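Colleague: build me a model from this:
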Amino acid sequence: MKVPFNRVASVFAVPVLAGLLGCFAAMAQAGEVKEIRIAVPDLSAGAEHSGGGVVDVLRSQQLLEKAFAADGIKVQWNFFKGAGPVINEAFANGQVDFAYLGDLAAIIGKSNGLDTRLLSATGRGVKEYLGVVPGSGIKTLQDLKGKRVAVFRGTANQLSFDAALASQGLSEKDLKVINLDFNSAVAALAAKQIDATWGLSGLTSLQQRGLAELPLNTLDLNGAGSVQSVLVGAGGFVDAHPDVVAHLLKAQEQAVQWLTQERNKEAYVQLVAGLSSYPPAILHEDLKGLDVSVLFASQLDAPFLAKLQGSVDLAAQQRLIRKPFKVTDWVADKAL
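Modeller: Purely as a prediction, here's the structure:
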């Protein structure tokens, strides 16, 4: 599924598209549901698709497909290399009904006028890493002043980095920030075209090949910059089909129950490794120091909503969004 996208124009186009297309999307959603369209940022480095976490478990165990088979409802998974910004555009165009997103992309969509509903947590305290060129001497975030640093703008990656910088009294203005997606940033770092990047566990693969050093991650910053991820739904669809939403959340909970059991950690690592083309050692390292029963908990509890509100407030402070909002107003009634 291809969606045309211009990163710069997208931020301003989303509210306009949402307004123009909202009535048509609502009309389409009011009828009988034949298909559920789900969007996911593609985190894979290979030919297969991977969204990590609950997404990979849902797909591998066909939980949603089985849950809706009796109703004749098909499940369509759409993976986007362009991650959150492209998915927000797809929402605006009425092309998806649900999306698994990192916090900033979901927040930007909501702030820019997309009618979405917050349905569940899907990840909390996800680690991000600082990757630097070997021998650069960069050991701390303070050492990044004036350096060329790649960050994937408009995604949770950017908000994570800004939160990490803020914890050390810094901001993007202190650096030379370059907008690159995850794979491009990894390639640029390996080629020494940049000084550093801020990203996910895939950076560990560069470290293992001697192409990068990872001097710190968000655990070293007492959690500053850790990422929260969520499931959101198109407002018109959620309001028109609460029974479908409830059925989806019930099926998702089966995956969550499997994920949050320590005895399944190794099976989960092997699953994601197979789909993402990352070595299992990288995923083991990424889960080190994290409690899976907390990491993958789906409840929209007070601590999670407070953390998400903090993300909204920081995004507004850093001018990543124009209009802050109350997270509690975003939560779908059924989700609560």
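Colleague: please make it C-alpha for all contacts and neighbour counts, starting now.
Modeller: Will do.
Colleague: ok, which stretches of the stretch 51-200 of the chain are helices?
Modeller: Remark: helices assigned in the stretch 51-200 of the chain by DSSP state H, counting those that start in this stretch are 53-60, 63-69, 83-92, 103-111, 156-167, 182-190.
Colleague: and A255, which of the ones you listed is closest to it?
Modeller: The closest of the helices of the stretch 51-200 of the chain to A255 is helix 53-60. By Cα to Cα, the value is 5.9 Å.
Colleague: follow-up on the earlier one: kindly present the helices of the stretch 51-200 of the chain as JSON lines, with separate columns for distance to Q252 and mean neighbour count.
Modeller: Below are the helices of the stretch 51-200 of the chain laid out as JSON lines (distance: least, Cα to Cα, whole Å; neighbours: other Cα atoms under 10 Å):
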{"stretch": "helix 53-60", "distance to Q252": "7", "mean neighbour count": "19"}
{"stretch": "helix 63-69", "distance to Q252": "7", "mean neighbour count": "17"}
{"stretch": "helix 83-92", "distance to Q252": "20", "mean neighbour count": "26"}
{"stretch": "helix 103-111", "distance to Q252": "19", "mean neighbour count": "26"}
{"stretch": "helix 156-167", "distance to Q252": "22", "mean neighbour count": "23"}
{"stretch": "helix 182-190", "distance to Q252": "27", "mean neighbour count": "20"}
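Colleague: another sequence for comparison is provided below:
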Amino acid sequence: MIKFIKVVFTAAVLVPFISITDGHAAETKAANEPKVVRIATVAYNVNGKTRYLGSTELVTETGLDAELAKRGVKVEWVPAAHAMVGPIVNEAFANKTIDFAAYGDLPPIILNGSKPRVQLVAPWGRSGNSYLVVPANSTAKTIADLKGKRIALHRGRPWEIAFANLVQKNGFKLTDFKIVNVNPQVGSAALASGSVDAFYSLSDAYNLVDKGVGKIIWSTKTAPPDWKLMGGLWARNDFVQQYPELTQAIVTSFIKANHWAAQDANKETYLKNYASLVQPESVVRRDYEDDVVSWRDRWSPLYDQALVDHYKRATSYARESGLIRKDIDINQLLNSAFVDKALKELNLETFWAPSRIAAKQ
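Modeller: Model prediction:
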């Protein structure tokens, strides 16, 4: 009988790996595993076909479905619209209708704000830049020039952390600006119409530049690596505790996908076939160009100092800004055990170098 397993990104609780060497014990263990694993991820409708964000689609090509099929488990992908990823995934985790989820950093922190629910079991790397855009005719050159001005920013989304870093580094507070809380689509339109003085978002900033209605005055390309948008595969704590071997199989497939994408020989294929699903290829390429982080390290799944510092800052910011009411134990949020074992099994322990936090200031 085919079994299905639910897969969803959740907060991390450190658990020991269970090694089963007895064949009968392994069969018994598999028999007790769920029949379906549900994994939530950002999805798009491209020419009538559902496509998933970035490297998530690669996982099916690196053996996840086949590996779980051996255990009698089936993967069910749960699509989440880009405009409302955080709320959709958080609600699904809270209701236990998903087991894993691939999404950014701030939403799962908010989810864990009341109690530990999910953990990061496989980081996707430092793959996301964010941009501060002003109207094409604006005289603003820095964040300081926007004090007291209207800035479109979708609160609670991963890129809010980078914006907060920029604001704090320059000696300001969010209250020094008139934050207009709208999603990226509305924010982009607001900038184009002159309804706001600036817009903070992702690579869609280049679309505004191409249309001649906006110009980029700052981005995380020259910021420290820990300012990048970070996230990855999050798993429900109770799922990880109950099914550590199944969690390991899923994480290992994600690490295989990271490894494939990180190789220079596969860069062009990734850019053309996976990264350019929604944005024009020219936009995608510019988002990856002239970055302080190398192509290989953009896919690093390591729980290195850059990642730890990023989540320390993110959890502190969430608490200070009122997004959560309690402090979060970083040790419950980040679980490196599964990645460590996957890297060892795949002989990739030295493929990625730990990130040193250094960049142009």
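Colleague: please state their TM-score.
Modeller: Overlay of the two chains. TM-score (TM-score structural alignment, normalised by the length of structure 1): 0.82; 305 aligned residues with a Cα RMSD of 2.4 Å.
Colleague: picking that back up, could you dump the helices of the stretch 51-200 of structure 1 into TSV and include distance to V11 of structure 1?
Modeller: Output for the helices of the stretch 51-200 of structure 1, formatted as TSV (distance: least, Cα to Cα, whole Å):
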stretch	distance to V11 of structure 1
helix 53-60	26
helix 63-69	32
helix 83-92	8
helix 103-111	8
helix 156-167	15
helix 182-190	20
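Colleague: of all those, which lies closest to L144 of structure 1?
Modeller: Proximity to L144 of structure 1, assessed across the helices of the stretch 51-200 of structure 1 by Cα to Cα, is greatest for helix 156-167 (9.8 Å).
Colleague: picking up where we left off before, mind checking which of the helices of the stretch 51-200 of structure 1 is nearest D286 of structure 1?
Modeller: Proximity to D286 of structure 1 (Cα to Cα) singles out helix 53-60 among those, at 12.2 Å.
Colleague: for that closest one, packing partners?
Modeller: Here helix 53-60 of structure 1 touches strand 116-126, helix 242-259, helix 265-276, going by 3 or more Cα pairs under 8 Å, 6 or more residues apart in numbering; DSSP states H and E.
Colleague: which other helices and strands does the first one contact?
Modeller: Looking back up the chat, that one is strand 116-126 of structure 1. Packing partners of strand 116-126 of structure 1 (3+ Cα pairs under 8 Å, 6+ apart): helix 53-60, strand 227-234, helix 235-240, helix 292-295, helix 327-330.
Colleague: got CSV for the helices and strands packed on helix 53-60 of structure 1, with mean neighbour count too?
Modeller: Shown next, in CSV, are the helices and strands packed on helix 53-60 of structure 1 (neighbours: other Cα atoms under 10 Å):
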stretch, mean neighbour count
strand 116-126, 24
helix 242-259, 17
helix 265-276, 18
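Colleague: so which of these is nearest A67 of structure 1?
Modeller: Closest to A67 of structure 1 of the helices and strands packed on helix 53-60 of structure 1, according to Cα to Cα: helix 242-259, at 6.4 Å.
Colleague: what range in structure 2 does that closest one sit on?
Modeller: Matched against structure 2 by TM-score structural alignment, helix 242-259 of structure 1 falls on residues 244-261.
Colleague: show residues contacting the matching stretch.
Modeller: By Cα atoms under 8 Å, 6 or more residues apart in numbering, the surrounding residues in contact with stretch 244-261 of structure 2 are 15-18, 33, 55-56, 58-59, 61-64, 67-68, 121-122, 124, 233, 239-240, 266-267, 270, 299-301, 338-339, 342-343.
Colleague: and if we set it to 6 Å?
Modeller: Identification of contacts with stretch 244-261 of structure 2 by Cα atoms under 6 Å, 6 or more residues apart in numbering yields 58-59, 64, 299, 338, 342.
Colleague: I'd like those written out as TSV, with distance to K312 of structure 2 added.
Modeller: Listed next are the contacts of stretch 244-261 of structure 2 as TSV, based on distance: Cα to Cα, whole Å:
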residue	distance to K312 of structure 2
L58	30
V59	29
L64	31
W299	20
F338	21
A342	25
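Colleague: quick one: the match of helix 242-259 of structure 1 to structure 1 mean distance?
Modeller: Here the mean offset of stretch 244-261 of structure 2 against structure 1 after fitting is 0.9 Å, by mean Cα distance after the TM-score superposition for structure 1.
Colleague: looking at it, H310 of structure 2 is touching P225, isn't it?
Modeller: No: H310 of structure 2 is beyond contact range of P225, at 8.7 Å (criterion: Cα atoms under 6 Å).
Colleague: give me the distance between the two termini of stretch 183-203 of structure 2.
Modeller: Start-to-end span of stretch 183-203 of structure 2 (Cα to Cα, to the nearest Å) is 14 Å.
Colleague: out of the helices and strands packed on strand 116-126 of structure 1, deepest packed?
Modeller: Of those, the one with the most neighbours on average (mean count of other Cα atoms under 10 Å) is strand 227-234, at a mean of 24.
Colleague: just checking, what packs against that strand?
Modeller: strand 98-102, strand 116-126 (3 or more Cα pairs under 6 Å, 6 or more residues apart in numbering; DSSP states H and E).
Colleague: which residues touch P41 of structure 1?
Modeller: By Cα under 6 Å, 6+ apart, P41 of structure 1 lies in contact with 79-80, 83.
Colleague: quick check: next helix or strand after the lengthiest helix in structure 1?
Modeller: In structure 1, with assignment by DSSP state H, the single longest helix is helix 7-29. Using DSSP states H and E, the helix or strand that follows helix 7-29 of structure 1 in sequence is strand 35-41.
Colleague: list the buried residues in that next one.
Modeller: 36, 38-41 (16 or more other Cα atoms under 10 Å).
Colleague: centre of the chain to that strand, how far?
Modeller: How far strand 35-41 of structure 1 lies from its chain's middle: 14 Å, per Cα atoms, centre = their mean, to the nearest Å.
Colleague: mean deviation of it from structure 2?
Modeller: For strand 35-41 of structure 1, the mean deviation from structure 2 after alignment is 1.6 Å (mean Cα distance after the TM-score superposition for structure 1).
Colleague: quick check: angle from that strand to strand 227-234?
Modeller: Angle of strand 35-41 of structure 1 versus strand 227-234, following axes from the mean of the first three to the mean of the last three Cα atoms, to 10 degrees, is 150 degrees.
Colleague: distance of G171 of structure 2 from K312 of structure 2?
Modeller: 20 Å.
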